[in-house]
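[1] coordinates for the following, if possible.
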Amino acid sequence: MLVTILFVGLIVAALALHAFYIIFKRLKCSFKDKSVIITGGSKGIGKCIAIEMAKEGALSIVIMARRINELKEAKAEIERNCVSKKTKVVAVSCDVTDKIKVKEAIDSLKTEHGVDRIDSLFLVHGAAIPGYFVEQDEKDFEFQMNLNYFGSLYVTKAVLPHIMRNPLHKNDKHIVFVSSAICLCTFIGYSSYAPTKFAVRGLAESLESELQGHGIKVHLSIPSDTDTEGFGNENLTKPKETLEISGAVKLEQPSQPAKAIIRDIKKNKFWLFDSFDFELLVAIGQGITPRGCPFLSIVYGIIGIIASYFINFQFTSISYKHAKERETRFNSFWNK
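    The predicted model follows:
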């Protein structure tokens, strides 16, 4: 009886601690009357984040992408969702891999578009080209690193001085990097993509530490597989092993991760995700990044470590099953 009482008491205390932690850590965060920049904002998750900003009453919403026609269409859709007549939606055509053009675009926001301050930055652009390491050209590696990592670096470099110099909303400014669960758990087929997302994670973690005390919160998003044009293109080059490991997952609509990102920013989270599977991955692979509730982190960490043995066995088995076929294919490739 005493053991039962102690056990129940421990559970109640843990739940109370969790509730207190959530209340204590929650940010009084709002994007109303704020100015935000969203890369990759012409479609997919980026456009949906811009729509959420419009619904929150943001003052300025700057969407950046390369294709002008898609930017114009996205701008019109975002404007239809504005709840405030003061909201200004600005579409900027820019290749984020060109650091000179990026700096020019950011510096021109005030003179050309009347955006005189920047409060937050969402880095949502990116692309994946899966394939076998042996067969992929070095250009595939360079393209993805330039877009996914250096694109995020160039934009952050250009925007950060504007955010830091902004005297308004000192404790309500954000930089959100969109990475992938691949930065926590990668496997066959992603040798050219995973390093770029590990790099984005490294940049986000470093800045989270460096910007302490400056009123800027850094976040790292790992959205679930989403029904976007980019994911469709990614599937075109996925090896059969990659498809087998990934499984027939139900794709989310872009609005789902967009809403989850905004929700978790307001909960003052560093890691932003919308899947219990990712909760376990973060628990066992987040290193010394900011953690959530101590009690749940321990519980999820134990579950995640146990699950990792089975996941590793699954990944290894699938790769090994097709090893002979890959060997024949690679030999044919090398003998061309």
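
[2] CA atoms for contacts and neighbours, from now on please.
    Noted.

[3] hey, where'd the strands end up in this structure?
    35-39, 60-65, 88-93, 120-123, 173-178, 216-221, 271-272 (DSSP state E).

[4] next, the structure of the following sequence, for comparison with the previous one:
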Amino acid sequence: MFFTNKFQPQGKFCYITGGSSGLGRALAANLVQNGAHVTIVARDITRLAETKALLRAVAVLGQESHCISADLTSSTSSDAALAEAMERNNGRVPDYVFLCAGFARPKFFVDASSEELQSGFDGTYWVSAWTAHAAVKKMVSHRTRGSIIFVSSFVGYTSFAGYSTYSPGKYALRGLADTLRSEMLLHHISVHIFMPAGIDSAGYIAENVEKPEITKKIEEGDQVISPEECAKHLIRGLERGYYQPTDYLLTDLVRMQSRGAVPGNNLLLDTMHWVVSGVGVPIWRMITDAQVKRYRGSVAADLEARGFYQSEANRKGSTDI
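    Presented below is the predicted three-dimensional model:
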């Protein structure tokens, strides 16, 4: 089907958070190869330097890429990072802001500390929301007709056991993106939210170290693609003007059951996905619930071994009035 390319990065200023690894790094390289001026932001100074060398090597028009080290879970730091990026680009406001920063540390809700729950939300929601807030203010005040691209996740549509420290923030990003998609129509700023599934990256390897066994079982056999392939899916979606680009068929099926009243992607494909999802998604959910129930015994045994359960005497005492 013919379409007008709605994403042409050559000569544009692209600002990428989480740009030193995974999707952010792959996206930065792709954009530089397509003639964009790129500034990446991340915490790790060593990986930033490595990525800057990569971007310099793949630049096709001799563009100078910039790297900034910052903790983007802070509003002050997020504002300062964007201001520094603009200063390094002669005061120019970014044309495209890609919000790729974040991390996942899956665990059961009963096992998570209050600090881990707060950190999980900071590292999935605020790490993007603060930069989006700073970028929107700059775009509006400078009358820049730019784009904000959030990165959520498959579990930003639907979730399951093990993602209590990750999924809520990804859902919240959808709420923010849906709101801004409407609100930014006032200012000619487009908003998108990418919903990837598994990405084969250092972050994915790290999250699997502590991931509950039931979570691994549910995800067994799921598609996991390279950051480079994931970046291509995102760019393809932006070229077609999709509000919610995806990279996996199952994600599209769940999208049709979960997207609310936001714009669809492709009318023909969305119709097909909607028909299939009406049967397929409930079946997937029932299979997932059955898998969770099969782990009741092993989870109970683990909690018992760790002394998590109250003794019989304590249980009786807590119910006495």
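
[5] any idea what the TM-score is?
    Once superposed, chain against chain, the TM-score is 0.91 (TM-score structural alignment, normalised by the length of the second structure); 309 aligned residues with a Cα RMSD of 1.7 Å.

[6] can you find the partner of Asp174 of the second structure in the first structure?
    One thing to correct before we go on: residue 174 of the second structure is Arg, not Asp. Using TM-score structural alignment, the partner of Arg174 of the second structure in the first structure is Arg201.

[7] that should have said Pro245 of the second structure, apologies.
    In the first structure, Pro245 of the second structure lands on Leu272 (TM-score structural alignment).

[8] neighbours around Ile235 of the second structure, how many?
    21 (other Cα atoms under 10 Å).

[9] what lines up against it once you look at the first structure?
    Match for Ile235 of the second structure (TM-score structural alignment): Ile262.

[10] which ones are touching that match?
    Going by Cα atoms under 8 Å, 6 or more residues apart in numbering, Ile262 of the first structure touches Ile49.

[11] equivalent analysis for Ala181 of the first structure, please.
    Ile222, Pro223, Ser224, Phe278, Leu281.

[12] same question, Ser152 of the first structure
    Per Cα under 8 Å, 6+ apart, neighbours of Ser152 of the first structure: Val96, Leu123, Phe177, Val200.

[13] give the equivalent position in the second structure for it.
    Checking TM-score structural alignment: Ser152 of the first structure goes with Ser128.

[14] Val176 of the first structure reaches His219, doesn't it?
    Yes: when contacts are counted by Cα atoms under 8 Å, Val176 of the first structure is listed as touching His219 (4.7 Å).

[15] ok so, going back, what is the burial count for the match of Arg174 of the second structure?
    Counted with other Cα under 10 Å, Arg201 of the first structure comes out at 24.

[16] hang on, isn't Ala104 of the second structure packed against Tyr166?
    Yes: contact criterion Cα under 8 Å: Ala104 of the second structure and Tyr166 qualify, at 5.7 Å.

[17] with neighbour numbers in mind, choose between those two.
    The neighbour comparison of Ala104 of the second structure against Tyr166 (other Cα under 10 Å) goes to Tyr166, with 27 against 20.

[18] once you drop chain neighbours, what's closest to Trp274 of the second structure?
    Distance criterion Cα to Cα, 6 or more residues apart in numbering; nearest residue to Trp274 of the second structure, sequence neighbours excluded, is Met256 at 5.4 Å.

[19] follow-up on the earlier one: could you count how many residues lie near the closest residue to the match of Pro245 of the second structure other than its chain neighbours?
    The shortest distance from Leu272 of the first structure to any non-neighbouring residue, by Cα to Cα, 6+ apart, is to Ser221 (4.4 Å). A total of 28 residues lie near Ser221 of the first structure under the criterion other Cα under 10 Å.

[20] for Ser221 of the first structure, what are its contacts?
    Taking Cα under 8 Å, 6+ apart, one finds Val176, Phe177, Val178, Ser179, Ser180, Ile261, Trp271, Leu272, Phe273 in contact with Ser221 of the first structure.

[21] how about a cut-off of 10 Å?
    122-124, 176-181, 201, 204, 257-258, 260-261, 264-265, 269-274 (Cα atoms under 10 Å, 6 or more residues apart in numbering).

[22] what's the match for it in the second structure?
    Per TM-score structural alignment, Ser221 of the first structure is aligned with Phe194.

[23] before we move on, back to that, how near is the match of Ser152 of the first structure to Asp270 of the second structure?
    Separation of Ser128 of the second structure from Asp270 of the second structure (Cα to Cα, to the nearest Å): 28 Å.

[24] measure the match of Ser152 of the first structure to Ile149 of the second structure for me?
    10 Å.

[25] next: Lys138 of the second structure.
    15 Å.

[26] what about those two, which has more around it?
    Remark: of Lys138 of the second structure and Ile149, Ile149 carries more neighbours, 23 against 18, as counted by other Cα under 10 Å.

[27] the more buried one maps to what in the first structure?
    Match for Ile149 of the second structure (TM-score structural alignment): Val176.

[28] contacts only, for that match.
    Contacts of Val176 of the first structure by Cα under 10 Å, 6+ apart are 38, 120-124, 156, 204, 217-221, 261-262, 265, 270-272.

[29] cutoff 7 Å now
    Leu121, Phe122, Leu123, Val218, His219, Leu220 (Cα atoms under 7 Å, 6 or more residues apart in numbering).

[30] burial count for the closest residue to Tyr171 of the second structure other than its chain neighbours?
    Leaving aside its sequence neighbours, Tyr171 of the second structure sits nearest to Gly156 (Cα to Cα, 6+ apart; 4.4 Å). Number of residues near Gly156 of the second structure (other Cα under 10 Å) recorded here: 22.

[31] Gly156 of the second structure contacts Ser164, correct?
    No: using Cα atoms under 7 Å, Gly156 of the second structure is not in contact with Ser164, being 11.5 Å away.

[32] quick check: neighbours shared by the two?
    Common neighbours of Gly156 of the second structure and Ser164 (Cα under 7 Å, 6+ apart) do not exist.

[33] quick one, helices of the stretch 201-321 of the second structure?
    Applying DSSP state H, counting those that start in this stretch to the stretch 201-321 of the second structure gives helices spanning 202-210, 213-219, 227-239, 249-258, 267-294, 296-305, 312-319.

[34] can you redo these as JSON lines with distance to Glu84 of the second structure?
    Shown next, in JSON lines, are these (distance: least, Cα to Cα, whole Å):
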{"stretch": "helix 202-210", "distance to Glu84 of the second structure": "27"}
{"stretch": "helix 213-219", "distance to Glu84 of the second structure": "40"}
{"stretch": "helix 227-239", "distance to Glu84 of the second structure": "25"}
{"stretch": "helix 249-258", "distance to Glu84 of the second structure": "36"}
{"stretch": "helix 267-294", "distance to Glu84 of the second structure": "41"}
{"stretch": "helix 296-305", "distance to Glu84 of the second structure": "48"}
{"stretch": "helix 312-319", "distance to Glu84 of the second structure": "56"}
